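A.B. asks: Coordinates only, no sequence provided:
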């Protein structure tokens, strides 16, 4: 599939975001090509990201397994297996994909795009696996490991103690404030922008009418999580 100059500019933006430059940019493009796009563009595009997704799944499992093995030396095999499963599950990988706005770079069929495919957990998780697989093919295991741990190390380290890469910042904030004698927390939408298929929500979290955190997301739940995360940063309970 020939990559247009406009598409190459978009891919370059992603490469800057993930701090990795592909030797073969076609690998990157393939990792972001959903099967629905291939089905609608037969003759023009014949490679989806499914094979890279298959490979990336194994690479992620290996990197996380090694990390767990070295960091939690006291854990038996059963505990390591459970913790790995929670870190590499669909919701965790989709969360990781959203951190780099991976949905914005996907090539999707018109129908898939129109029905919210860019923010669907299954598609984002698969694309994250495919991107990891592409980095592995292009630069080897070290590059893939550097991407996974370098891009998300603080989240991974913190989340491993919790057993999931998706950190529930709202619950964390609620528990911390309750310990400080504060029980009422309010989340309030500040504004909404964008068309219906690509909305952005801006959310504030308040205590007694005072804003302690703000965040943006593609839906209200995500915006609430980001607002809670900023609140935690302000009160010094997470280093982001």
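C.D. replies: Perfect, thanks for sending it. These numbers come from a predicted model, not from an experiment.
A.B. asks: from here on, contacts and neighbour counts on C-alpha atoms
C.D. replies: Will do.
A.B. asks: would residue 201 count as being in a strand?
C.D. replies: Yes - per DSSP: H, G, I helix; E, B strand; the rest coil, residue 201 lies within a strand segment.
A.B. asks: Now do the contacts for it.
C.D. replies: 189, 190, 191, 192, 193, 216, 217, 218, 219, 220, 223 (Cα atoms under 8 Å, 6 or more residues apart in numbering).
A.B. asks: Structure two is appended below for comparative analysis:
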């Protein structure tokens, strides 16, 4: 989807890093933990998480910090999956504004649930989700010259705008993975082969590109077509 989040390829100057602090406030660490805990439930995927962030109003997206984006998405996902309601969230927010304490938790947690969450969150944090699927037949090979589609889709896509319509060369097969475009909308995994594609700087930005610059990115097979000799001519 086209949005304010898709800023790759823009000339924005050097990236300015503030410091080496991971979490500047306690709520940021809690938000990170909430993502891991809710992800362990297995009812949603990161592509859906990303797409919800993409739908934030542009001004809000630009004016809010990174973990606010996460929190917006986590709330929406937990509402969708029935873990909490919007009314419950609003009521708790009002409690916080008025200084009311969180109700005391009664009873003991289920040890099996606690262990599941502990092992699951540790696995996601340190290993990842392991999304690779069994290899499928590949229609492209290393060395093929390909052209990325122009993909102005209303939904989620992992094809950044600055390579739309540009040509590159496949340098490696990267494995078969669930198609983010459908996973983001709960329309099935539809796994596809992916390839590492190198785009020369001059192909992306013209003769004014910095010399010897290239960008290599993994793209799904359905994101591109082979460029034939006649088409290249």
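C.D. replies: On my side now, so go ahead. These figures come from a predicted structure and were not determined experimentally.
A.B. asks: What does the superposition give as a TM-score?
C.D. replies: In this superposition the chains share a TM-score of 0.24, using TM-score structural alignment, normalised by the length of structure 2; 107 aligned residues with a Cα RMSD of 6.5 Å.
A.B. asks: one step back: of all the contacts of residue 201 of structure 1, which two lie farthest apart?
C.D. replies: Using Cα to Cα, the pair of the contacts of residue 201 of structure 1 lying farthest apart is 190 and 218, separated by 13.8 Å.
A.B. asks: And these two? Which one has more around it.
C.D. replies: residue 218 (18 against 13; other Cα atoms under 10 Å).
A.B. asks: what helix or strand does the closest residue to residue 56 of structure 1 other than its chain neighbours sit in?
C.D. replies: For residue 56 of structure 1, ignoring the flanking residues on the chain, the nearest one in space by Cα to Cα, 6 or more residues apart in numbering is residue 133 at 3.7 Å. Residue 133 of structure 1 belongs to helix 121-139 when elements are defined using DSSP states H and E.
A.B. asks: Kindly report the same for residue 198 of structure 2.
C.D. replies: Going by DSSP H and E, residue 198 of structure 2 is in strand 192-200.
A.B. asks: Same check on residue 169 of structure 2?
C.D. replies: Residue 169 of structure 2 belongs to strand 167-177, assigned by DSSP H and E.
A.B. asks: Show me what that strand is packed against.
C.D. replies: strand 145-148, strand 192-200 (3 or more Cα pairs under 8 Å, 6 or more residues apart in numbering; DSSP states H and E).
A.B. asks: mind running it again at 10 Å?
C.D. replies: strand 145-148, strand 192-200, helix 201-205, strand 214-220, strand 224-226 (3 or more Cα pairs under 10 Å, 6 or more residues apart in numbering; DSSP states H and E).
A.B. asks: burial measure for residue 175 of structure 2, as a count.
C.D. replies: Neighbour tally, residue 175 of structure 2, other Cα under 10 Å: 19.
A.B. asks: Next: residue 63 of structure 2.
C.D. replies: Residue 63 of structure 2 has 9 nearby residues by other Cα under 10 Å.
A.B. asks: From residue 77 of structure 2, how far out is it?
C.D. replies: Using Cα to Cα, to the nearest Å, residue 63 of structure 2 is found at 22 Å from residue 77 of structure 2.
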